[in-house]
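Trainee: Fold the stuff below for me.
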Amino acid sequence: MNPEQPLRIVIVDDHPLFRHGVTTLFSTMPDLEVVGEAANGEEAVALAEALKPDVMLMDIRMPGISGIETTRRITTASPSVKVLILTMFEDDASVFTAMRSGAKGYVLKEADKDELLRAIRAVANGEAIFSPGIASRMIEYFAMTRPAASEEAFPELSSREREVLYLMTDGISNADIAGKLEISGKTVANYITNILNKLQVADRQEAVRLAKESRLNY
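Mentor: As a prediction, the model looks like this:
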């Protein structure tokens, strides 16, 4: 990043009025320049590759691929691009999954102008940044007794959900998982639905890939 040049920003959000509002705000900041806008994940990935912005402001819930998966793809393909999550969702599952996907910060849309600008500049400088309430919860989480290795990988999952995910990495069917855990196939299906929702992935294959990358054990 050249300190003499404005930070190059791409805004990723499916609401055009929100994108317009943020662009208007940044137009008054001499050290910030909006170089692109994306309404969905596919557009965001393409812009990241084409423009190589300093920071991408990323919503979580969008049509098509989620902001979480979009972030994962961008940080894998274009590691120099910093992603700052800007969303209305502050649940632990969204926060932990976003950070694991490669996001460098997590700010709520209710943040005021100064907080958002500080977050953008901090992320561009390689710092991790969170909205105050989220930061407090993360500090509390990491201050607790260190969890088991399987819990470290996916703290948003319950013990049984981690167990099901671990068995999924073996490539076995729902029926075989049900047999191993002595539960019904319907219960297994419900657990898998919960896992996909909490990890914010589209399908079983994505969940398994995440588990293997995190070296999930149980």
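
Trainee: only C-alpha atoms for contact and neighbour calcs from this point on.
Mentor: Fine.

Trainee: where along the chain do the helices fall?
Mentor: 16-26, 41-51, 67-77, 92-101, 113-124, 132-143, 149-153, 159-168, 174-181, 185-199, 204-213 (DSSP state H).

Trainee: here's the other one to compare against:
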Amino acid sequence: MEDTTPSGRPVRVLVADDEAMVRAGIRAILARDPHVEVVAEAGDGHEALALTRRHRPDVVLLDIQMPGLDGLTAVARLRREPTTAGVIMLTTFGLDEYITRALEEGADGFLLKADDPRELLNGVRAVGAGGAYLSPRVAARVIAGIRAHRSAHPHRSLDRLTQRERDVLAGLAAGLSNAEIATRLHLVEGTVKAHVSAVLTKLGARNRVEAAIAAHEAGLAG
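Mentor: Coordinates of the predicted model:
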């Protein structure tokens, strides 16, 4: 997995949590990786939006329960702004409704505060490189939910995808970045980016996570 952004510079991170001690702990974990740089901290959702506009981070780590403006509302507002920042929800509460809404609002990742600290680093690296990331425990809940509701919620058809687009979708389902998919398929990164856009359009998916879920629904992912 890549340790930097596609441009080769460190992954710039904004940490938003209303508890100062939690922010300090996150900063300490991220400081273990020399390719990750915390550029700002926010204590609520409003401040997170303002600092995102000011610092233009690659990744925004958002706690869900914050005063003033919660993380779920904040990610929805970020997705209406001209920012390319990836968003990871980081929370104590792994409730299914939180996970579902976060992904629907456009989050690129979801981690639990009780996860192994290595998952935080893995998530920041993946999203910073243009990918998506769910911690294993969150991914298990998402997949279990998909299987439980498959009959009631028919999956998106992949019939419109070309074989190459299916190959790219399989890479998305594996949580790979565009660069990693390009390496796997022996393509240039720009071509992969075009294929990803086509896949999202054809599936009616708003982001890479929704596309990955569609791949799981259709049995394309292992």
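
Trainee: returning to what we had before: do you know which of the helices of structure 1 lies nearest Leu84 of structure 1?
Mentor: Closest to Leu84 of structure 1 of the helices of structure 1, according to Cα to Cα: helix 113-124, at 7.0 Å.

Trainee: which part of structure 2 lines up with that closest one?
Mentor: Alignment of helix 113-124 of structure 1 against structure 2: residues 117-128, by TM-score structural alignment.

Trainee: in that stretch, what's buried?
Mentor: For stretch 117-128 of structure 2, a neighbour-count test (16 or more other Cα atoms under 10 Å) marks Glu119, Leu120, Leu121, Asn122, Gly123, Val124, Arg125, Ala126, Val127, Gly128 as buried.

Trainee: Same question for stretch 20-38 of structure 1.
Mentor: By neighbour count with 16+ other Cα under 10 Å, stretch 20-38 of structure 1 contains the buried residues Thr23, Phe26, Leu32, Glu33, Val34, Gly36, Glu37, Ala38.

Trainee: Same check on stretch 76-90 of structure 2?
Mentor: Buried positions in stretch 76-90 of structure 2, judged by neighbour count with 16+ other Cα under 10 Å: Ala76, Leu78, Arg79, Ala85, Gly86, Val87, Ile88, Met89, Leu90.

Trainee: I'd assumed Leu49 was in contact with the second one.
Mentor: So the one you mean is Leu78 of structure 2. Yes: between Leu78 of structure 2 and Leu49 there is a contact at 7.0 Å, judged by Cα atoms under 8 Å.

Trainee: which residue lines up with Arg27 of structure 2 in structure 1?
Mentor: Match for Arg27 of structure 2 (TM-score structural alignment): Thr23.

Trainee: what sits against that match?
Mentor: Val34 (Cα atoms under 8 Å, 6 or more residues apart in numbering).

Trainee: Next one: it from Met29 of structure 1, what distance?
Mentor: Thr23 of structure 1 sits 10 Å away from Met29 of structure 1, going by Cα to Cα, to the nearest Å.

Trainee: The buried residues of stretch 20-38 of structure 1 into JSON lines, with extra columns for distance to Glu151 of structure 1?
Mentor: Listed next are the buried residues of stretch 20-38 of structure 1 as JSON lines, based on distance: Cα to Cα, whole Å:
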{"residue": "Thr23", "distance to Glu151 of structure 1": "40"}
{"residue": "Phe26", "distance to Glu151 of structure 1": "40"}
{"residue": "Leu32", "distance to Glu151 of structure 1": "39"}
{"residue": "Glu33", "distance to Glu151 of structure 1": "40"}
{"residue": "Val34", "distance to Glu151 of structure 1": "39"}
{"residue": "Gly36", "distance to Glu151 of structure 1": "38"}
{"residue": "Glu37", "distance to Glu151 of structure 1": "37"}
{"residue": "Ala38", "distance to Glu151 of structure 1": "35"}
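
Trainee: residue range for whichever strand or helix holds Ala170 of structure 2 in structure 1?
Mentor: Using DSSP states H and E, Ala170 of structure 2 falls within helix 163-173. Counting by TM-score structural alignment, helix 163-173 of structure 2 pairs with no residue of structure 1.

Trainee: on contacts alone, who are the packing partners of that helix?
Mentor: helix 178-185, helix 189-203, helix 208-217 (3 or more Cα pairs under 8 Å, 6 or more residues apart in numbering; DSSP states H and E).

Trainee: so how far is that helix off the chain centroid?
Mentor: How far helix 163-173 of structure 2 lies from its chain's middle: 17 Å, per Cα atoms, centre = their mean, to the nearest Å.

Trainee: Now do it against helix 189-203: the angle between them, please.
Mentor: With axes from the mean of the first three to the mean of the last three Cα atoms, to 10 degrees defining the directions, helix 163-173 of structure 2 sits at 90 degrees from helix 189-203.
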